[in-house]
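Q: no sequence for this one, just the structure:
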């Protein structure tokens, strides 16, 4: 497993995390409620700057969901924070 996360890795993680929640009606309902978008709008929204960062923030904002994803996929939870910093809308340390 790579130590460093690059932008491609970050995007892949966010897309995989989005697919994971889309396959779970309970997670999807919570995600839609928190983001204010509809299921029909997800595909279009996924192309918007900041959307993938929002997916990662959804997981980071609820540790049980994060751990559930990580256990199911063998992903190190720390990769979510690393990936978030690389995505548009997730760079919180930029002046």
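A: Cool, got the structure. These numbers come from a predicted model, not from an experiment.

Q: CA only for contacts and neighbour counts going forward, please
A: Noted.

Q: mind checking how far the longest helix anywhere in the chain is from the chain centre?
A: The single longest helix within the chain, with elements called by DSSP state H, is helix 7-22. In terms of C-alpha atoms, centre = their mean, to the nearest Å, the centre of helix 7-22 is set 6 Å apart from its chain centre.

Q: Pull the contacting residues for residue 11.
A: Taking C-alpha atoms under 8 Å, 6 or more residues apart in numbering, we find residue 11 in contact with 52, 83, 87.

Q: And it, how far from residue 29?
A: From residue 11 across to residue 29, the span is 22 Å (C-alpha to C-alpha, to the nearest Å).

Q: cool, and residue 38?
A: The gap separating residue 38 from residue 29 is 9 Å, by C-alpha to C-alpha.

Q: Now for residue 92: which residues touch it?
A: By C-alpha under 8 Å, 6+ apart, the contact set of residue 92 is residue 85.

Q: Presented hereafter is structure B, for comparison with structure A:
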């Protein structure tokens, strides 16, 4: 399945909400990005930021599997959604 930008943003917003509900991961995300709590709300509509949310989750197989299991999201959906957001295009070196 190929994601439209709107569908990708919706999935990333779901991921952001999921992160916000997990006290074990939210501080890790905030520390990794340097973002404050008030900035989370402000940047929730920013496609670049939403791509970063998906990038963060995909850094760890356990995190992405928890997210997908908890939300009923197919395991390949976050990567497909990430590709539809700014900076998500796969690099081709040839």
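A: Yep, that arrived. Computed from a predicted structure; not experimentally measured.

Q: What does the TM-score come to for these two?
A: Taking TM-score structural alignment, normalised by the length of structure 2 as the basis, the two superposed chains have a TM-score of 0.88; 93 aligned residues with a C-alpha RMSD of 1.8 Å.

Q: Can you find the partner of residue 82 of structure 1 in structure 2?
A: Using TM-score structural alignment, the partner of residue 82 of structure 1 in structure 2 is residue 80.

Q: Next, count neighbours for that match.
A: Burial of residue 80 of structure 2 is recorded as 17 neighbouring residues (other C-alpha atoms under 10 Å).

Q: Let me know whether it touches residue 5 as I believe.
A: No: contact criterion C-alpha atoms under 8 Å: residue 80 of structure 2 and residue 5 do not qualify, at 10.5 Å.

Q: center of structure 2, which residue is that?
A: residue 54 (2.1 Å; C-alpha atoms, centre = their mean).

Q: Now check structure 1 for the residue matching it.
A: Checking TM-score structural alignment: residue 54 of structure 2 goes with residue 56.

Q: Which residues lie in contact with its match in this structure?
A: Residue 56 of structure 1 makes contacts with 14, 17, 80, 81, 84, as judged by C-alpha under 8 Å, 6+ apart.

Q: hmm, try it at 10 Å
A: Residue 56 of structure 1 makes contacts with 10-11, 13-15, 17-18, 66, 79-81, 83-84, 87, 90, as judged by C-alpha atoms under 10 Å, 6 or more residues apart in numbering.

Q: In three-state terms, label it for me.
A: Following DSSP: H, G, I helix; E, B strand; the rest coil, residue 56 of structure 1 is assigned to helix.

Q: Show me the helices in structure 1, by range?
A: For structure 1, applying DSSP H gives helices covering 7-22, 25-35, 42-45, 51-60, 63-73, 78-86.

Q: Of the ones you listed, which is nearest residue 94 of structure 1?
A: Residue 94 of structure 1 lies closest to helix 78-86 among these, at 9.6 Å (C-alpha to C-alpha).

Q: How far away from the center of its chain is that closest one?
A: On C-alpha atoms, centre = their mean, the centre of helix 78-86 of structure 1 falls 9 Å from that of its chain.
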